[in-house]
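K.L.:
Coordinates for the following, if possible.
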Amino acid sequence: MTVRSRIIGCGSYLPSNVLTNEELAKRVDTSDEWIVTRTGIRQRHIAADGEMTSDLAVAAATQAMEHAGVTAADIDMIIVATATPDNTFPATATKVQNRLGVVGFAFDIQAVCSGFVYALTTADMYIRNGQVKTVLIIGAETFSRILDWQDRRTCVLFGDGAGAVVVQAVEGQGTIEDQGILASRLHSDGGKYNLLYVDGGPSSTQTVGHLQMEGKEVFRHAVTNLAGVIREVLADTGLEPADIDWLVPHQANRRILDSTARKFGISEDKVVITVDRHANTSAASIPLALTEAVHDGRIKRGDIVILEAMGGGFTWGASLIRW
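P.N.:
Predicted structure coming up:
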């Protein structure tokens, strides 16, 4: 028998404050047409004053646990993927752990937009090594706190939110017919650091800083890197692009989503798209999109699902799952 990591529940949370393109155009030199044409984004959710990343994470986690039918006593480990923690330390995951009443252990992962895939892969390793049985994984971000709201190149792109999944050990036969995570690949390239970064931090400026991005270069690398890592997880399992039932990508830019899908001949109706309503929520974007597609019935048990993302670092990765 082979131990697999199976997602048994999903949850999400979006702040109630919705900022549309039209409203944003009153603050900065932009327009709805300009934003939609270049990104596909029409609106984003913004955390309220005093609403922290941990608050978003707890709300998403609570829904995921309810959906999975588990309690705090069942959770062995919590991983929070975030680039916008409540504090420099301790880990936001420990605050979430305390509020949920979980006794196990908890830590954060920082891989920016790839954070959820990194966290999912890490949880899979713990489960397959027999160290834990049930893991709560959360992607949560308040990117609105690190944006320069006078910079139209960046402030139009991002939003706040959280998504969560509960992953549990199950027995499989060691074949691609097993339910659970079948393959994962992770990559990073620190040489591209200056193309997408935040210009602040405790040991550099002693400030939080603002997000800086070279959009055209990020786009170019994203399409290439994401296509490459999808090929890798397909090759690891012997599956073909035609076997993919659902592509759940990081929701960065509609043009990146479309370009990646075209490279594999994946039709638009097989791509889960939320970027128009959520904008880029970094580590939260994949679990937010996944939760929507699971809860509305699009993703069904037995489906082949690929999750993929690229973020600052650069970091990128993909997971291939039989739902």
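
K.L.:
going forward, measure contacts between C-alpha atoms and count neighbours the same way
P.N.:
Will do.

K.L.:
Next up, identify which helix or strand residue 126 is on.
P.N.:
helix 115-128 (DSSP states H and E).

K.L.:
I'd guess residue 300 is in a helix, am I close?
P.N.:
No: under DSSP: H, G, I helix; E, B strand; the rest coil, residue 300 sits outside any helix and is assigned coil.

K.L.:
rewinding a little: show me what the helix holding residue 126 is packed against.
P.N.:
strand 2-13, strand 77-81, strand 105-109, strand 134-142, strand 160-172, strand 180-188, strand 304-311, strand 315-322 (3 or more CA pairs under 8 Å, 6 or more residues apart in numbering; DSSP states H and E).

K.L.:
To compare against the first, here's the next sequence to fold:
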Amino acid sequence: MYTPAITGTGVFTPKNVITNAELVEAFNSFADRKNAENAKAIDAGEVEPIQHSSEEFIVKASGIESRYVMDKSGVLNPEIMHPTLRQRSDEEPGIMTEMAVDACDKALQKAGRSAQEVDLVICAASNHERAYPAIAIEIQQALGTNGFGFDMNVACSSATFGIQAAADMVRSGSVRSALVVNPEICSGHLEWRDRDCHFIFGDVATATLIERMEDAKGPHFEIVSTRCATQFSNNIRNNNGFLRRSRPDGLVDRRDMQFMQNGRKVFKEVLPLVSKHISSHMEEESISSRDLKRLWLHQANKTMNDFIGKKVLGREPEPGEQPNILQDYANTSSAGSIIAFSKYSDDLEEGDVGLICSFGAGYSVGSVLVKRHA
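P.N.:
Now for the predicted structure:
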């Protein structure tokens, strides 16, 4: 048996930024346009008018101030309100592969490794641009890695579930090193015309290199242990898929084929689930809240993270103990906790212990206990 370690991480950040001010202006223009079209029905009480959004509403509801996206023009066009990404030919690399390769190159560079030294690629993301062939195999070819690759989807927990799968294979000896990559184009499955959720998501890609600790060339994080759990719920869902079910009128432009969430139930049910999961994981490894130097949580909502941090630590987290990147990146699904880890982990000292945790649709929750080795 071998000890797995995280030896490198990488983050691909799109060039386009949408601020809350820009997003609100586009949404309110769309709302005014739709309300004007439905004026008679609204006056007759048959249709509810679309309420305006505001910067204050977005920050209060989420803590988000801006987000990165692969396409900005389509999202901010009141007549389109979704990213306009061109259809690529079968001979071109897919957009997820393009994002993933950038993140993987950065992770490999940080670890002092070449792509040829990698045995496994796991593409773990909440949405995939096609059913098959696997995006991971395309990434494998683009990078020039050896071995094999496969896709995973556990929604916002995809990264931690992918890390557990890779760590288990490294631990058993079936692979020597693995890349877990999370290319998240969340803008493509968000309904930008829905006031309750139009601000939530952004785009990004992260990559984590996991290999035998004995092979590490520099500072690294020993993977002490991992825990994953699932509990079925429909409160966060996306019903899009290969089964093209139509509405009674024959159309397929269904709202439930994009991101849907019952926010109040999610808050009520997910918070205790995640807090208990983390606390149980730490207890099983005889790690107390005093031993924990840092929490890298899923970046979905600031209020949720503040609650979880306080519950796990038994007090308000000190500055730096629970870093947030939500204000700049928004919710990037499975990639969020890895962005936080990548940006806020190099300062930890020898022997310091931290925990990566992601949670979301499923419900699903995954946690990774790590120890710093300088």
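
K.L.:
For the two chains, what TM-score is obtained?
P.N.:
In this superposition the chains share a TM-score of 0.92, using TM-score structural alignment, normalised by the length of the first structure; 313 aligned residues with a CA RMSD of 1.9 Å.

K.L.:
ok, residue 322 of the first structure - contacts?
P.N.:
For residue 322 of the first structure, the contacting residues are 176, 177, 178, 179, 180, 181, 182, 301, 302, 303, 304, 305, by CA atoms under 8 Å, 6 or more residues apart in numbering.

K.L.:
which residue in the second structure lines up with the last one?
P.N.:
Taking TM-score structural alignment, residue 305 of the first structure has residue 354 as its aligned residue in the second structure.

K.L.:
For that match, which non-adjacent residue is closest in space?
P.N.:
Among residues not flanking residue 354 of the second structure along the chain, residue 294 sits closest, at 4.7 Å (CA to CA, 6 or more residues apart in numbering).

K.L.:
Check residue 325 of the second structure too.
P.N.:
Excluding the flanking residues, the one nearest residue 325 of the second structure by CA to CA, 6+ apart is residue 340, at 6.1 Å.

K.L.:
quick one: that neighbour and residue 324 touch, right?
P.N.:
Yes: with contact defined as CA atoms under 8 Å, residue 340 of the second structure counts as touching residue 324 (6.6 Å).

K.L.:
end to end, how far does stretch 195-209 of the second structure reach?
P.N.:
With CA to CA, to the nearest Å applied, stretch 195-209 of the second structure spans 38 Å between its terminal residues.

K.L.:
In the first structure, what stretch matches that stretch?
P.N.:
Aligned using TM-score structural alignment, stretch 195-209 of the second structure spans residues 152-166 in the first structure.

K.L.:
now stretch 267-283 of the second structure
P.N.:
Following TM-score structural alignment, the aligned partner range for stretch 267-283 of the second structure in the first structure is 219-235.

K.L.:
who touches residue 297 of the second structure in this structure?
P.N.:
305, 322, 324, 336, 337, 340, 356, 357, 358.

K.L.:
Compare residue 340 and residue 324 of the second structure (neighbour count), which wins?
P.N.:
Between residue 340 of the second structure and residue 324, counted using other CA atoms under 10 Å, residue 324 has the larger neighbour count: 27 against 21.

K.L.:
tell me the secondary structure for that one?
P.N.:
When classified by three-state DSSP, residue 324 of the second structure comes out as coil.

K.L.:
Counterpart of it over in the first structure?
P.N.:
In the first structure, residue 324 of the second structure lines up with residue 273, judged by TM-score structural alignment.
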